[in-house]
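K.L.:
Build me a model:
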Amino acid sequence: MEPPHEMISRRMAMTQISSFSVLEGVGRKLKGRDLSKVRNAILTRTGFLESP
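P.N.:
All right, here's what the predicted structure looks like:
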């Protein structure tokens, strides 16, 4: 199983997108609590974080 940060790094290298700290969502930017929820959902689905 590949760690999430390496998975994203590989995809960004393929699409030539530079790294950014604030991710853009639909009509707004993901910051703070929203970004944490997305991160936790990804880590839970990839098996790096156990569901509560």
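K.L.:
Only C-alpha atoms from now on, for both contacts and neighbour counts.
P.N.:
OK.
K.L.:
Tell me where this protein has strands.
P.N.:
23-24, 29-30 (DSSP state E).
K.L.:
Adding distance to R39, write the ones you listed out as JSON lines.
P.N.:
JSON lines is the format used below for the strands of the chain (distance: least, CA to CA, whole Å):
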{"stretch": "strand 23-24", "distance to R39": "11"}
{"stretch": "strand 29-30", "distance to R39": "11"}
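K.L.:
here's the other one to compare against:
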Amino acid sequence: MYNWIWRHLPGPMAVRLSLAAVLLLGFVALLMFVVFPWAEPLLPFNNVTTPQ
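P.N.:
All right, here's what the predicted structure looks like:
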């Protein structure tokens, strides 16, 4: 899959590296701002109890 993405990026090596970095940052931003906030209420980590 990564090879397919790399082959379809246009330009010389410097442009490809820049585009790959932008794609990676966009993917991370999508996860941080859309996917993780949506999934947070579904995760059981908020129900923490401590023994007394």
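K.L.:
TM between them?
P.N.:
Scored against TM-score structural alignment, normalised by the length of the first structure, the superposed chains reach a TM-score of 0.37; 29 aligned residues with a CA RMSD of 3.0 Å.
K.L.:
just to revisit the earlier point, most neighbours per residue, which of the strands of the first structure?
P.N.:
With neighbours taken as mean count of other CA atoms under 10 Å, these reach their highest mean count in strand 29-30, at a mean of 14.
K.L.:
Show me what that one is packed against.
P.N.:
Contact here means 3 or more CA pairs under 8 Å, 6 or more residues apart in numbering; DSSP states H and E; on that basis strand 29-30 of the first structure packs against strand 23-24.
K.L.:
name the helices or strands packed onto the strand it packs on?
P.N.:
strand 29-30.
K.L.:
for the second structure, longest helix please?
P.N.:
If you go by DSSP state H, the second structure has its longest helix at helix 13-30.
K.L.:
in that one, what's buried?
P.N.:
Neighbour counts using 16 or more other CA atoms under 10 Å place 16, 19-20 of helix 13-30 of the second structure among the buried residues.
K.L.:
Good, we can wrap up now.
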